[in-house]
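In: sequence and computational prediction follow.
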Amino acid sequence: MTWAQTLVLGAVQGLTEFLPISSSGHLRIVSEVWFGDDAGASFTAVTQLGTEAAVLLYFFRDIVSIVVAWFRGLFDASRRDLDYRIGWYVIFATIPIGILGIVFKDVIRTGARNLWVIATMLIVFALVIAVAERVGAKQRPLEQLTLRDGLVMGAAQCLSLIPGVSRSGATSSAGLFLGLQREAAVRFSFLLAIPAVLASGLFSLPDAFTPSGEGLQASGVQLLVATVVAFVLGYASIAWLLRFVSAHSLNWFVGYRIAVGVLVLGLLAGGVINAT
């Protein structure tokens, strides 16, 4: 991997991780279209540590409140407030993706990165987001979040194992289907992603530093730089998205997803780029 590729892919990761457009799908598309090769699932997972560091910093007070409330609530039932419940919701909702991520590790790193799959998922899930925006009541605030909501959004998060779906798109859409306010669904989506992405990134570190020889190979320094770039742009992306969804529909991303998906399908059909 060249330094130009490192900087471009780090920027793509930071800009797209929190938008409902699939960062893993965009990394795969950009690395193929611009560089004629795949950056790899391990590179994607490791650079996601940068964007998750941005989440930890942006939601630092919320995370501390949840962790403190969770420990207090374990020993004092009278202090089991919303933060305590959210702590449990995140724990239980993370279990499905943890199991499936381990079981389907090889498929995620190989067949699921096929550009035919990614382009199709960009289009299909754009329609899911559009339907969620249309039928979702968007009336329930975060204070009304339940364990059932958390589990449903946790199950939806499993779909993000398929590049092209989008973690935030899947979980936020599930929240809208459940009647949550748009900002509440997106905020819980960010919190829900923290343990899954951190675990995935740390789990992928050995593979990233000892690549198999296929695709683009980044050095340790390049991985670090790409992760820092992803952190900086990821932080800005979080702040922008939370302001955006407070006043705008997720449908703004639907048209973009469909356009990119159709473009990639056209490039594949014309033999301009390779699917694998």
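Out: Yep, it's here.
In: only C-alpha atoms for contact and neighbour calcs from this point on.
Out: Fine.
In: how near is Ala226 to Gln5?
Out: 9 Å (C-alpha to C-alpha, to the nearest Å).
In: who has more neighbours, the two?
Out: Ala226 (29 against 19; other C-alpha atoms under 10 Å).
In: if I pick that one, what's in contact with it?
Out: Contacts for Ala226 (C-alpha atoms under 8 Å, 6 or more residues apart in numbering) come out as 6-7, 9-11, 47.
In: okay, one more to line up with it:
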Amino acid sequence: MEIVQIIALALLQGLTEFLPISSSAHLILLPIIAGWEDQGLAFDVAVHVGTLTAVIFYFRATIRQLIFDWIRSLQQRQTVGESKLAWAVIIGTIPVGLAGLFLDDFIELFLRSPLVIAATTILFGLLLGWADWKGKRNRQEEQMGWKDIFIIGFSQALALIPGTSRSGITMTAALMLGLTREAAARFSFLLSIPVIFLAGGLETVKLIKADQATDWFALTAGAVFSAISAYICIFLFLKLLERIGMWPFVIYRLVLGGFLLFLFS
């Protein structure tokens, strides 16, 4: 891989993983538009490691508390501190984990086309805008009930369709359920940790089976650049979200979807 390709794809992964605009769509489209060869599974694993590192480091204090309270809840067999939020992250991951296990091959074969990405980019962009407009935005993530958690968890499974956006669809569901923008984003980011870990693990298994040659420079650089850009993205997104809302991302999705329809239809 050329250094320009490494940096561009790594920065793109880091920026789009946590914004409601679909990282998978951008990673599929950029090589097509730029005329690059596919970056390969090893590089995908590396940039996933980068974004996972960034979100864990950013929420390190929260994660420590969630793990501590979760263990105490198991010992005491009752809710302790933030243990309900920890259970929410675990339960919210189950639907996408099962869907990814059973539908991964189907998605790879039939749903990675530019026209599918265009359609989902527009459709779920409009849904995000509607949720941001109509949502009551009066609850925090700690106030979610089990029904809310299941709804957000099942919505996350839709993100396996390229162009949907994992962060976008979980924030959309959370906003519809009355969470504030910042609470929706925080819960979405916490949900991303096991999902990125599972996705990276699945790609690692594929990589081992493929027995491909390894470009360690590309992998290291990809992980570093994706981690840096992801951390900056999380920081700025949470800082500015209440001020700017979701509509800049909705407009971007509509423009991108329209451009793809024009380009590939």
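Out: Nice, thanks for sending it over. Everything numeric here is computed off the predicted structure, so don't read it as measured data.
In: for the contacts of Ala226 of the first structure, pick the one with the most neighbours.
Out: Highest count within the contacts of Ala226 of the first structure by other C-alpha under 10 Å belongs to Gly10, 31 neighbours.
In: look up which helix or strand it falls in, please.
Out: helix 3-16 (DSSP states H and E).
In: hmm, who's touching the helix or strand just after that helix?
Out: Going down the chain from helix 3-16 of the first structure, the next helix or strand is helix 23-35, by DSSP H and E. For helix 23-35 of the first structure, the external contacting residues (C-alpha under 8 Å, 6+ apart) are 5, 9, 12-13, 16-17, 37-41, 44, 113, 115, 118, 163-166, 264, 273-274.
In: out of the contacts of Ala226 of the first structure, which two sit at the greatest distance?
Out: Leu7 and Thr47 (11.3 Å; C-alpha to C-alpha).
In: okay, helices next: where are they in the stretch 1-150 of the second structure?
Out: Assigned by DSSP state H, counting those that start in this stretch, the helices in the stretch 1-150 of the second structure fall at 3-16, 23-34, 41-58, 60-76, 83-110, 114-134, 146-157.
In: wait, what's in contact with the residue opposite Ala230 of the first structure in the second structure once aligned?
Out: When the second structure is aligned by TM-score structural alignment, Ala230 of the first structure is paired with Ser226. Contact analysis of Ser226 of the second structure by C-alpha under 8 Å, 6+ apart lists 10-15, 47-48, 50-51.
In: quick check: PyMOL command selecting the buried ones in those.
Out: Command for PyMOL that selects the buried part of the contacts of Ser226 of the second structure, burial taken from 16 or more other C-alpha atoms under 10 Å:
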select buried, resi 10+11+12+13+14+15+47+48+50+51
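In: list just the nearest of the contacts of Ser226 of the second structure to Gly81 of the second structure.
Out: Taking C-alpha to C-alpha as the measure, Gly81 of the second structure lies nearest Thr51 of the contacts of Ser226 of the second structure, at 27.7 Å.
In: the closest one reaches Leu12, doesn't it?
Out: No: in this structure, Thr51 of the second structure is not within contact of Leu12 by C-alpha atoms under 8 Å, at 10.8 Å.
In: which one is Gly153 of the second structure nearest to, not counting chain neighbours?
Out: Once flanking residues are discounted, Gly153 of the second structure sits nearest to Gly92: 3.8 Å by C-alpha to C-alpha, 6 or more residues apart in numbering.
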